[in-house]
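Peer 1: can you look at this prediction? I've put the sequence above it.
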Amino acid sequence: MQKSSTGISAHPFLQNGFRPFFLLGALYSVTNLLIWGGFFAGHRPPPAFLLDPVSWHAHEMIFGFTIAIVAGFLLTAVANWTGRNPAGPMHLAGLSLLWLAGRVVMHFDLGLPEMAIFLVEGSFILALALTLSLPLLKSWNQRNFVFLVLLTILLACDMTFLVTKEFTSLYVAVMIVVAMISLIGGRVIPSFTVAALHQRGKKAKQVAQERLDISAILSLVLIILALVFTGPEGMFLAVVSFLSATLHALRMRHYHTHRILGDPMALILHIGYGWVIAGLILTGFSALGTLPFQISLHALTAGAIGSMTLGMMSRVPLAHTGRTVRATRLTILSFILLQGSALMRVLGPIMNPDNTVNWIMGSATLWAFCFAFYILAYAPILWKPELERRAA
């Protein structure tokens, strides 16, 4: 008979990286968007002691919400890739506290000097990268060293933005996350889709397209270079954005999207990837001056990042706790609300720019409800033991 333990290190919540970071990220997402929507509704503005409200919102959705979900995914994925758990329970608790400390110093004026705020905020990504590097280096998992590079660039973007307050660093950070989506999506979307089709008794196979995959990633590198050296406008950015959209669309032709429409858990990942293509196209048009860059930016953030993070946040906990990967009604509702939020934020200002403030408030509200429903559906799963342990 296995001896039970009541210590904090034995709690299921600290046994997998996705558990604390998916829940913390979802909770923070709801809080952030309610504050943001309330600000436009005339209520109390977001914290403004270090950053102005727009900068605070942009920074926290990337380096607060998104990085939490990235952390949860990578901590789980690296364990699978290497066969080594990157963070034990107390290590995971420490990482969670570092993330929370960053959110505290970005929300509350504690009288700290700016350098102290920067150090606290930057400590999480640094600790995460070091945590992931140990199992990757020990197993010499060269294929996934790229994620250490991407995390390092994200840390540099975070620190550069806090020091300079220039948005170019945030634009680069968004494209780094899009690169992660492109890289991971190119692996998991066809794999999950083919597996789902096989479960239905349908024939399907993955199509190797390594050169196209590499070309798509390199095209995003060109976009980053354009943003750094020319800003969010100009012919070069337009050309490489349209090129990147084309390459990503060509990849998708082998993803069996039309055959997976009845499976919400797979479809949400396809939709997220589709938002990448749409965002890149809109980036091309915004670079030509035909629409505001914020439109294309939110197609990539609210649309692509929002859909892909929610899709993985919904799939990973089920797959890693012995449950069937199937969308409940509440999960499907959260998927729908997310798409409504993204469409309202992107298309609303295009169709009726005079009501942009209302579109922002509506989008923020739908987003908050989306992740509130996610919490209702997944908090018990993230908190409780996996099914096999409960049955033992």
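Peer 2: Sure thing, it's come through.
Peer 1: only C-alpha atoms for contact and neighbour calcs from this point on.
Peer 2: Noted.
Peer 1: quick check: longest helix of this protein.
Peer 2: helix 168-199 (DSSP state H).
Peer 1: list the buried residues in whichever helix or strand comes after it.
Peer 2: Sequence-wise, the next helix or strand downstream of helix 168-199 (DSSP states H and E) is helix 210-230. Within helix 210-230, the residues that count as buried by 16 or more other C-alpha atoms under 10 Å are 213, 216-217, 219-224, 226-227.
Peer 1: what packs against the longest helix of the chain?
Peer 2: Under the contact criterion of 3 or more C-alpha pairs under 8 Å, 6 or more residues apart in numbering; DSSP states H and E, helix 168-199 touches helix 146-164, helix 210-230, helix 264-287.
Peer 1: would you mark the buried spots in it?
Peer 2: Within helix 168-199, the residues that count as buried by 16+ other C-alpha under 10 Å are 168-183, 185-186, 189-190, 192-197.
Peer 1: before we go on, here's another structure to hold up against the first:
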Amino acid sequence: MSTSAALRAGQPWPILAYAFRPFFLLAALYAPLALLPWVGGLLHQLSLPAAISPLLWHGHEMLFGFVTAALAGFLLTAVPSWARVEPLVGARLAGLVGLWLAGRAVFWLVGSLPPWLVVAVNLAFPLCVLAWVMPALLGAEGRRHLSLGVLAGLFVLAQLGFYLAWLGLMPGPLGSLDMLHLAANLLLVMIAVTASRIVRVISMVAVTTSGSQRPLRFTPAREHLAVTTLCLFVLADLLARGHPVSGWIALAAAAAQADRLSEWPWGRAMGRLYLLLLTLAYVWLMLGLALVGIAALSESLPAYAGRHLLFFGAVAGAVLAVFCIAGLRHTGRPLQLPRVIWLAMACLTMGTLLRSAVPLLWPQYYLVGGVLAPFLCWLLAFWLYVVSFGRMLLIARPDGLPG
């Protein structure tokens, strides 16, 4: 159905027919823009009013701008299916999109606005998302997925902690940077929890379409161990980042993720790009945790070793995978990704390697090889997604069904 036909039929514009449509598109468009002040500042080409440090601005917009839009699109699309409730569409969805855009605008103008206004506008968006999601997850149909709602709530609490520390109101020794680390680590747990729901479905499709004869078996105990060790890592990294105990817990979490990966359908089925995208994100998760653990136990690696693998590789890779998988399934299309997504995956992989390796191995090339080149890879990865999926997100489903 065309846009004009949808309006005549009293249906919302296709872009407002389901939450994944505007939020996936906006998150992908915004991902490179949110890096401009950070990269521009390092290259002495761009600066923002100094109400907040460039590092904290960068972390805030990556986590509470880019990722929060992606997370909202995912939750507001998945929860209606899980809990069997009506999705958020039309004018109410448009209002939520406007609230996210307002948050981005005030944070770009953070040096010119009252801090309370910046905080209020930026907290309003995730609180509205939670206010819609949690009642559905507390119902009989959605209760089995409540863990994701709890994690989303903790993520918002980390955002609140960031603002309290920024305003000098946070009691105790924790600061804004600690809250950014907490929020990023909570995303790792979300990836592990969400993988339990997605991998089963896409693995079955990949095995069937590839003709693989490998039987599928996913052991709940292994999945629970992977999630539990990640939760312990989140707690240890918050309370004692860099301590040997937190290092051992990070290594245990890495081993648990590797054990879980051993059950995924390796071989012919892994040639299916949708499965490879999510698997690669999980591999970055495992490797990033391992490097974080080694850095805490040895002086041979700096403290930040592994952190870029966790965000640039694991979190961004999982976001791109969900964008692609949900973008196809919820627009009524077969699970066959456009070929250009191979290039997007290659860009994200190259950016992850450069951002992580250059500062460690070739620090003299930090600005060009460790900042500018990864930024260009990041930009290409997400804007290639926009090029290949933008039209799908803007037009109605070809099968005429709602969504």
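Peer 2: Structure received. No experiment lies behind these values; they were computed from the predicted model shown.
Peer 1: tm score of chain vs chain?
Peer 2: In this superposition the chains share a TM-score of 0.93, using TM-score structural alignment, normalised by the length of the first structure; 388 aligned residues with a C-alpha RMSD of 2.1 Å.
Peer 1: give me the mean distance between the longest helix of the first structure and the second structure.
Peer 2: Its matched residues in the second structure lie on average 1.2 Å from helix 168-199 of the first structure after superposition (mean C-alpha distance after the TM-score superposition for the first structure).
Peer 1: and stretch 277-294 of the second structure, which stretch of the first structure?
Peer 2: Counting by TM-score structural alignment, stretch 277-294 of the second structure lines up with residues 268-285 of the first structure.
Peer 1: mind listing what's buried in stretch 40-58 of the second structure?
Peer 2: For stretch 40-58 of the second structure, the buried set under the neighbour-count rule, 16+ other C-alpha under 10 Å, comprises 48, 54, 56-58.
Peer 1: quick one: which of those is nearest to residue 128 of the second structure?
Peer 2: When the buried residues of stretch 40-58 of the second structure are compared for distance to residue 128 of the second structure (C-alpha to C-alpha), residue 57 wins out at 22.7 Å.
Peer 1: quick one on the thing from earlier: what would the helices and strands packed on helix 168-199 of the first structure look like in a markdown table with distance to residue 247 of the first structure?
Peer 2: Below are those laid out as a markdown table (distance: least, C-alpha to C-alpha, whole Å):
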| stretch | distance to residue 247 of the first structure |
| --- | --- |
| helix 146-164 | 20 |
| helix 210-230 | 5 |
| helix 264-287 | 9 |
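Peer 1: so who does residue 81 of the first structure touch?
Peer 2: Taking C-alpha atoms under 8 Å, 6 or more residues apart in numbering, we find residue 81 of the first structure in contact with residue 141.
Peer 1: how close does it sit to residue 384 of the first structure?
Peer 2: According to C-alpha to C-alpha, to the nearest Å, residue 81 of the first structure and residue 384 of the first structure sit 24 Å apart.
Peer 1: what do you get for residue 376 of the first structure?
Peer 2: 14 Å.
Peer 1: neighbour count: those two, which is higher?
Peer 2: In this view residue 376 of the first structure and residue 384 are compared by other C-alpha atoms under 10 Å, and residue 384 has more residues nearby, 15 against 12.
Peer 1: the second structure: which residue goes with the more buried one?
Peer 2: With TM-score structural alignment as the criterion, residue 384 of the first structure pairs with residue 395.
Peer 1: and the closest residue in space to that match that isn't next to it in sequence, how far from residue 117 of the second structure?
Peer 2: Excluding the flanking residues, the one nearest residue 395 of the second structure by C-alpha to C-alpha, 6 or more residues apart in numbering is residue 14, at 5.4 Å. According to C-alpha to C-alpha, residue 14 of the second structure stands 32 Å off from residue 117 of the second structure.
Peer 1: next: residue 139 of the second structure.
Peer 2: 34 Å.
Peer 1: ok, and the closest non-adjacent residue to residue 308 of the second structure?
Peer 2: Distance criterion C-alpha to C-alpha, 6+ apart; nearest residue to residue 308 of the second structure, sequence neighbours excluded, is residue 356 at 5.7 Å.
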